[in-house]
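>>> Fold the following, please.
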Amino acid sequence: MKDKKIQLILKRVLDIVVSLIVLIPFFPLWLLIAFLIKVTSQGPTMFLQERPGLNKKIFQVYKFRTMKPGSENMVKGQEVMKDDDRITAIGKFLRRSKLDEIPQVLNVLKGEMSLVGPRPERVSSLADYTKEISKRLNMKPGLTGLAQVSGNIYLSLQERYRFDVYYVENYSILLDLKIILRTVGVVLFGEDRYVDKRLVDLKKGVNEAAVTKEETISK
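Presented below is the predicted three-dimensional model:
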């Protein structure tokens, strides 16, 4: 228990240091991205939405807008793939490079998110959570996570949940570092490159039957 507390303290220190590195020196890039979004499509520069965080605490997540105005009303229950026509021209680049997620370092600095953790879902998703799936809320949501470096959009919802629960139950600073390094690879080579190159064996530490129960509940 003491070792885990120390690792969580180190995790928070890493969150702050890396977020400041991303925020301060690269702020001119933020301004350029905001300008390009504004001149290439109608609508706001930023996309803000309420998401459940640690222990279901609701917070507002920040992202650069990558979709056409009104698209959010059509997103629920539909995965946003690379060729989705709701995505703007600059949005395709931002999503591919993960730069649309960069404003979330502000969420990290505020303590609402971490660099690594389960990705924050919509508040409406909580209604379908089983006891097992709810474990993903026992840690702060992250800019990147185990599911995001193991196939992400190519995984089913249940598979992503299994990765999230595994991460929470087997957390370590070493695992965080592995995920961060793999995230660099995802940005450079794409998510499809890692569909069959998972970092962990999901058979360890996950109550798969309980997670799969989500399929029954959602029907």
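
>>> all contacts plus neighbour counts: C-alpha atoms, from now on.
Noted.

>>> top helix in the protein by residue count?
Taking DSSP state H as the criterion, the chain has its longest helix at helix 2-23.

>>> The closest residue to Pro52 other than its chain neighbours - how many residues pack around it?
Leaving aside its sequence neighbours, Pro52 sits nearest to Ile58 (Cα to Cα, 6 or more residues apart in numbering; 4.4 Å). Ile58 has 14 neighbours, counted by other Cα atoms under 10 Å.

>>> before we move on, what about the one 10 residues further on?
The burial metric for Lys68, expressed as a neighbour count using other Cα under 10 Å, is 16.

>>> wait, what's in contact with it?
41-43, 86-88 (Cα atoms under 8 Å, 6 or more residues apart in numbering).

>>> For Asn138, see how far away it is.
33 Å (Cα to Cα, to the nearest Å).

>>> now do Pro103
From Pro103 to Asn138 the distance is 23 Å (Cα to Cα).

>>> Name the residue in those two with the higher neighbour count.
Each of Pro103 and Asn138 has its neighbours counted (other Cα under 10 Å); Pro103 has more, 20 against 16.

>>> Can you name the residues that contact that one?
Per Cα under 8 Å, 6+ apart, neighbours of Pro103: 62-64.

>>> Also Val80?
Each residue near Val80 by Cα under 8 Å, 6+ apart is listed here: Ile153.

>>> Please provide the structure for the following sequence as well, for comparison with the first:
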Amino acid sequence: MYERYGKRLLDIILSLAATIILAIPMGLVALWIKLDSPGPVFFKQRRVGKGKTHFNILKFRTMRGDTPHDVPTHLLKDADSYITGSGAFLRKTSLDELPQIYNILAGQMSVIGPRPALYNQYDLIEARDKVRANDIRPGLTGLAQVNGRDELPIDVKARYDGEYAAHVTFWNDVKIFFRSITYVFQRRGVVEGGTGAMNQTKEEKSSK
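You can find the predicted model right below:
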């Protein structure tokens, strides 16, 4: 019942409330981005939604205008050089994700769910297929985000996504929501220009 009806209703209520409460802060962020570097305020990118349909995700722009568009950050050479001054702060605090409340309102995303993959992240999409994580709406935050985020390798991310997809409940969503707030304030799990750092660190330690 919750997964079919309650979750979507809760998404609408939370995203509408966020639109009202965050209108002024988001306006200030938009102004900062405009003053910081030339280019649009918002960044659109094709992502994979429920049932592997595609949609355009919205973010505050955090990189220069000449950044390759459909390349994941961890695949960019010297990724830090592309990130703007305002963008570095927005990414560390996850404030760049705020415009996705409109993706939630449109029904393309949920507040809680697997983070939407780039349309060309075939390894992640395939890994999620195996655990049926592509069968649910992607989210603003999710189980993988509160268990390592960028530090997790693809297979571990997919495993967490599958675990969530198999147990979509109100209480799971509540726990992930509040754990996400803790992660944001502590700035945990953010690895610019890299992914799977947790796994890599373990391998480096074991080889010494």
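
>>> Need the TM-score between these chains.
For this chain pair, the superposition-based TM-score is 0.82 by TM-score structural alignment, normalised by the length of structure 2; 187 aligned residues with a Cα RMSD of 2.2 Å.

>>> Just give me the match in structure 2 for Glu112 of structure 1.
Matched across to structure 2, Glu112 of structure 1 falls on Gln108, judged by TM-score structural alignment.

>>> What of Asn138 of structure 1?
When structure 2 is aligned by TM-score structural alignment, Asn138 of structure 1 is paired with Asp135.

>>> Also Glu191 of structure 1?
In structure 2, Glu191 of structure 1 lands on Arg188 (TM-score structural alignment).

>>> does its match sit in a helix, a strand or a coil?
Using DSSP: H, G, I helix; E, B strand; the rest coil, the structure places Arg188 of structure 2 in coil.

>>> doesn't Gly51 make contact with the match of Asn138 of structure 1?
Yes: between Asp135 of structure 2 and Gly51 there is a contact under Cα atoms under 8 Å: 5.1 Å.

>>> now the strands for structure 2?
Secondary structure of structure 2 by DSSP state E: the strands cover 42-48, 54-60, 110-112, 139-141.

>>> Correct me if wrong: Glu3 of structure 2 contacts Thr169.
Yes: between Glu3 of structure 2 and Thr169 a contact is recorded at 6.7 Å, counting by Cα under 8 Å.

>>> the helices in structure 2, which residues?
Under DSSP H, structure 2 gives helices at 7-21, 23-36, 85-93, 101-105, 122-130, 154-166, 170-186, 197-207.

>>> Spatially central residue in structure 2, please.
For structure 2, Arg115 is the residue whose C-alpha lies nearest the centre (Cα atoms, centre = their mean; 4.6 Å).

>>> ok, back up a step: correct me, but the residue nearest to Pro52 of structure 1 touches Glu50?
Yes: between Ile58 of structure 1 and Glu50 there is a contact at 6.4 Å, judged by Cα under 8 Å.

>>> Now list whatever residues contact both of these two.
Val123.

>>> Would you enumerate the residues in contact with the residue lying closest to Val123 of structure 1 once chain neighbours are set aside?
Nearest non-adjacent residue to Val123 of structure 1, counting by Cα to Cα, 6+ apart: Arg51, 5.3 Å away. Shown in contact with Arg51 of structure 1 (Cα under 8 Å, 6+ apart): 58-61, 120-123.

>>> Try it again at 6 Å.
Shown in contact with Arg51 of structure 1 (Cα atoms under 6 Å, 6 or more residues apart in numbering): 58-59, 120-123.

>>> One more: Val108 of structure 1?
Ser114.

>>> redo that, cut-off 10 Å
With contact taken as Cα atoms under 10 Å, 6 or more residues apart in numbering, Val108 of structure 1 is in contact with 12, 15-16, 18-20, 61, 114-116, 140-143.

>>> now Ile217 of structure 1
Counting by Cα under 10 Å, 6+ apart, the residues that Ile217 of structure 1 touches are 127-130.
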